[in-house]
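# dropping the sequence and predicted coords here.
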Amino acid sequence: MRVSTNQFYNLNTQNITGLQSNTNKILQEISSGKRVNTAKDDPVGAIMIENLRQQNVQLNQYKSNITLANNRLTQLESRLGEYENQLLSTRDKLLQGNDGALGASDRSALALDIREEMEAIIALANNQDEGGNYLFAGFQTDTVPFVKDANGDVVYMGDDGRRRATIADGVSVPVSENGQRLFMASPNASGDYRADYSNAIMSGEQFFVESAKIIDPATHVPGPFEIQFLDDGAGNVDVQVVDGGGAVLLPPQPFDASQPLQFNGMEVAMTGEPSIGDRVGLDQQSEVDIFSIMNRAAEMLEDPAGLGDPVVQAEYAQLIADITETQIHASVVRAETGNYLRSLDTFEDQHLSMELVTSSAQSTLEDLDYAKAITEFEKQSLALNTVTQTFGKVNNLTLFNYI
């Protein structure tokens, strides 16, 4: 076969250029420490590396979210602890005020303490975080959540939102608590209905509605209702229940405090010894707010007549039961916050472990084997030098060298 000088020159030039390109590529890998610097180095590997990088970016974002959530929940948990202590102090004052040996001035002093405690709870409920956002305003973080209206009643100006932080794929946790749930919606101690002692009649011994709950929503028709105690004709006490229109829901039957009353899909448990002619109304109310409880307790303690009347005693006992339930409610919310904090630790550990796995996988795909690369570099350099020198010598040869 005949090989032209031009063809010989082009073939060797291409060979040298290819060796130089390979040598430069290896030199670039050694310089960067990476086996894959561009997609053409390893198209499949480059895609996998980019996916791993994106996964690490996402993991870093989740870790940042966890740090922020941890700070906010820690602050929230601290405020909830303060609230629990304030409720405990208030409950102790209510129990102290129920002592029949106290005089009017002693009760007034306790009422003042309760009002001061209420102001402290309002101040806590209006706390702000380091960014000036109100902790218990829901999504209305720039609105003062609790204010007093013209009547002196505490009203909530926020909403029922709870800010959340995404801490993993498809997983988010609340990082705030709204004031509606925490301060304005504690469970009513007696359940779904509340006794109206202010309009009750207790002519003899005190009686008390321990619970009034809906047990069969399908058959229940909302009230109000009235529990009436009647003469059975022989001087014994019967009990009946009527609705707001006077229709009988529970026909007269002997009253037995050990057996709850069942009517209209409800169950009502009572204690005490009602007399013939006594009565008490039930209004539907499943939630109470701490400020109304404290305000009413202070009003009752400020009354010069004291707490001796059976009706007053029953209402005061209801307030004590309510604040006890409110304290339990606050403890539940605080426990939820603690669980969220614990879940943050769990997910942070998972993210750290996953980060190690992805970093290791990325390193396997991307990082350079220096020993292998240096050996290949030396091999390519030697081949390049050899080919270059050989081509230079052959290129200068002509027929006249042998004539």
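Perfect, thanks for sending it. Residues are numbered from 1 along each chain as shown.

# okay, CA-based contacts and neighbour counts for the rest of this
Noted.

# which stretches in the stretch 251-400 of the chain count as strands?
Taking DSSP state E, counting those that start in this stretch as the criterion, the stretch 251-400 of the chain carries its strands at 261-263, 266-272, 279-284, 287-288.

# and residue 197, which of those strands is closest to it?
Among the strands of the stretch 251-400 of the chain, the nearest to residue 197 by CA to CA is strand 279-284 (6.5 Å).

# in JSON lines: the strands of the stretch 251-400 of the chain, plus mean neighbour count.
Shown next, in JSON lines, are the strands of the stretch 251-400 of the chain (neighbours: other CA atoms under 10 Å):
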{"stretch": "strand 261-263", "mean neighbour count": "19"}
{"stretch": "strand 266-272", "mean neighbour count": "17"}
{"stretch": "strand 279-284", "mean neighbour count": "20"}
{"stretch": "strand 287-288", "mean neighbour count": "20"}
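
# please compare the first structure with the one that follows:
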Amino acid sequence: MRVSTQSFYQQSQSAMNSLQTNLLRTQQQIGAMTKILAPSDDPLGATRALAVSQSIALGAQYSASRGQAKQTLSLEDNALSSVTTILQNIKGLLVKAGGTLTDADRGAIATELKSNMDQLQGLANTDDGNGQFLFAGFKSGSAPFVNQGGNVVYAGDQGQRMMQVDVSRQMAGTDDGRSIFQSVQGGAGYVTTSGATNTGSGVFSATSVVDLAHADYGKDFSITFSGTGTAADPLMYALDTVPAQAIPPTPAVFTAGSPISFGGLQLNISGTPAAGDSFKVSTAKNAGTDVFATISDVINALKKPMDNAGPGAQANVLNALSTANRKITNAHDNVLTVRTSVGSRLQELDALETTGAGRTLYDKSYLSDLQDLDYPAAIAEFYQRQTALQASQQTFVSIQKIALFNYL
């Protein structure tokens, strides 16, 4: 068989070009550290690698969101921890104020309570270090609790900034100030208050629950006194719901210290109430839930002179302290509940981070299997192709020198 010179050159050039192309591709794979240089190299593998890369990128974004949520929730937890300490201090001051003190002593306690309230307002206006207030809801650009005419009012809203911390999980990164400082839990205790115009020496005790199944349990009640307390006109009290029922209540004779039962509740009143005096027993929600207003009210009560006042004024202060103590206890319980929720969210973030890290590790391992280059095999292939190319080139050079004229 005769092979023409032209055919020989074409076949040799084609073979060397193919070998050179394969060698170049192996060099590119080693340089790029991947075995897929173009989707055409492995269409299925390239498609899977793209999907896995997107999953890894999405996981990184979720991880960043979890980190941001953890930061804000940790700041909130620290703030609520300080709030809890302040509320405990306030409860201690209220107990202390109920002792035998002078007007100066009560004034000093009132000053200390004012200092605690200012600290509480400062904590309620905690920001994240970037000018965003934690407890302002969606109005995070301005302080949520402001002083207006001596009263601390809430200027934020009840929005919660939600963060996407996983594929199907949104989490509140903060809580609004109203739900923390102006709310109580559903199971908070009843609050008893004395009438603003009371003149008698009646002092109420803590309200206890004796029958949760009572038909009137959960309603607000009023206790109103009448009579002069003489044999001819004994001191009487009447119980009624608020708002008042259509049928007036039947009065009963009052005996100091004897339990008064109503609506599944029980209350003791010591001292001697005057005719016209009243006491209101309200659910925690209806009694007023603003912790700042509660502290302000008890400060005003402690500032009133009592050294030369009668039993009626002293009873009003003791009742004001009892009311404030109950409300502060309810507020303290509410803050603890919110802090528990914050702790649960932080714990969930840790669990999601562990799950996300495991998922990312699996995705990276799978991506490595899809596109990472086997360096030992690639280097061996490189040298193999390089040797084949060199052999082909040397063969071509040697063969092209063969001619009949060399043997004549």
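Perfect, I can see it now. Everything quoted here is computed from the prediction, not taken from an experiment.

# was I right to think residue 215 of the second structure contacts residue 241?
No - assessed by CA atoms under 8 Å, residue 215 of the second structure is found out of contact with residue 241, at 11.9 Å.

# now the spatially most central residue of the first structure: closest residue in space, sequence neighbours ignored.
Centroid-nearest residue in the first structure: residue 174, 3.0 Å away (criterion: CA atoms, centre = their mean). In this structure, residue 174 of the first structure finds its nearest non-sequential neighbour in residue 164, 4.2 Å apart by CA to CA, 6 or more residues apart in numbering.

# show me what contacts the counterpart of the one you found in the second structure?
Under the alignment (TM-score structural alignment), residue 164 of the first structure pairs with residue 162 in the second structure. Residue 162 of the second structure is in contact with 170, 171, 172, 173, counting by CA atoms under 8 Å, 6 or more residues apart in numbering.

# just flag the most distant two among those.
Longest distance between any two of the contacts of residue 162 of the second structure is 9.3 Å, between 170 and 173; criterion CA to CA.

# before we move on, back to that, identify whichever of the strands of the stretch 251-400 of the first structure lies nearest to residue 138 of the first structure.
strand 287-288 (18.9 Å).

# contact partners of the closest one?
For strand 287-288 of the first structure, contacts defined as CA under 8 Å, 6+ apart pick out 184, 185, 186, 187, 188, 192, 322.

# next step: those residues restricted to strands.
Using DSSP state E, the members of those that fall within strands are 186, 187.

# make a PyMOL selection of the buried ones in the contacts of strand 287-288 of the first structure.
The PyMOL selection below is limited to those of the contacts of strand 287-288 of the first structure classed as buried (16 or more other CA atoms under 10 Å):
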select buried, resi 184+185+186+187+188+192+322
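
# most widely separated two among the contacts of strand 287-288 of the first structure?
Of all pairs drawn from those, the greatest distance, 15.7 Å, lies between 184 and 192 (CA to CA).

# who does whichever helix or strand residue 116 of the second structure is part of touch, helix- and strand-wise?
Residue 116 of the second structure is part of helix 103-124 when elements are defined by DSSP states H and E. Judged by 3 or more CA pairs under 8 Å, 6 or more residues apart in numbering; DSSP states H and E, helix 103-124 of the second structure is in contact with helix 43-97, helix 291-302.

# now with 6 Å, please.
The helices and strands touching helix 103-124 of the second structure, judged by 3 or more CA pairs under 6 Å, 6 or more residues apart in numbering; DSSP states H and E, number zero.

# can you list the buried residues in the helix or strand following it?
Once the chain leaves helix 103-124 of the second structure, the next helix or strand it forms, by DSSP H and E, is strand 145-148. Under the neighbour-count criterion of 16+ other CA under 10 Å, strand 145-148 of the second structure has 145, 146 buried.

# map residue 346 of the second structure onto the first structure.
Matched across to the first structure, residue 346 of the second structure falls on residue 341, judged by TM-score structural alignment.

# ok, now how distant is that match from residue 92 of the first structure?
Distance of residue 341 of the first structure to residue 92 of the first structure, given as CA to CA, to the nearest Å: 30 Å.

# likewise for residue 345 of the first structure?
36 Å.

# what is the end-to-end distance of stretch 294-308 of the first structure?
With CA to CA as the measure, stretch 294-308 of the first structure spans 19 Å from end to end.

# pull out the buried positions in that stretch.
Within stretch 294-308 of the first structure, the residues scored as buried using 16+ other CA under 10 Å are 294, 295, 297, 298, 300, 301, 302, 306, 307.

# before we move on, the earlier item: list only buried entries from the contacts of residue 162 of the second structure.
Among these, those classed as buried by 16+ other CA under 10 Å are 171, 172, 173.

# now do the contacts for residue 5 of the first structure.
By CA atoms under 6 Å, 6 or more residues apart in numbering, no residues touch residue 5 of the first structure.

# likewise the one 4 residues further on?
Residue 9 of the first structure makes contact with no residue under the criterion CA under 6 Å, 6+ apart.

# repeat that with 10 Å
Listed by CA atoms under 10 Å, 6 or more residues apart in numbering, the contact partners of residue 9 of the first structure are 15, 391, 394, 395.

# and residue 283 of the first structure, by the same measure?
Residue 283 of the first structure is in contact with 192, 193, 194, 195, 196, 212, 222, 223, 224, 225, 226, counting by CA under 10 Å, 6+ apart.

# ok, for the second one, nearest residue in space, not its chain neighbours?
What that stands for is residue 193 of the first structure. Leaving out its chain neighbours, the residue that sits closest to residue 193 of the first structure by CA to CA, 6+ apart is residue 284, at 4.3 Å.

# in terms of contact, does the one you found touch residue 194 like I think?
Yes - between residue 284 of the first structure and residue 194 a contact is recorded at 6.2 Å, counting by CA atoms under 10 Å.
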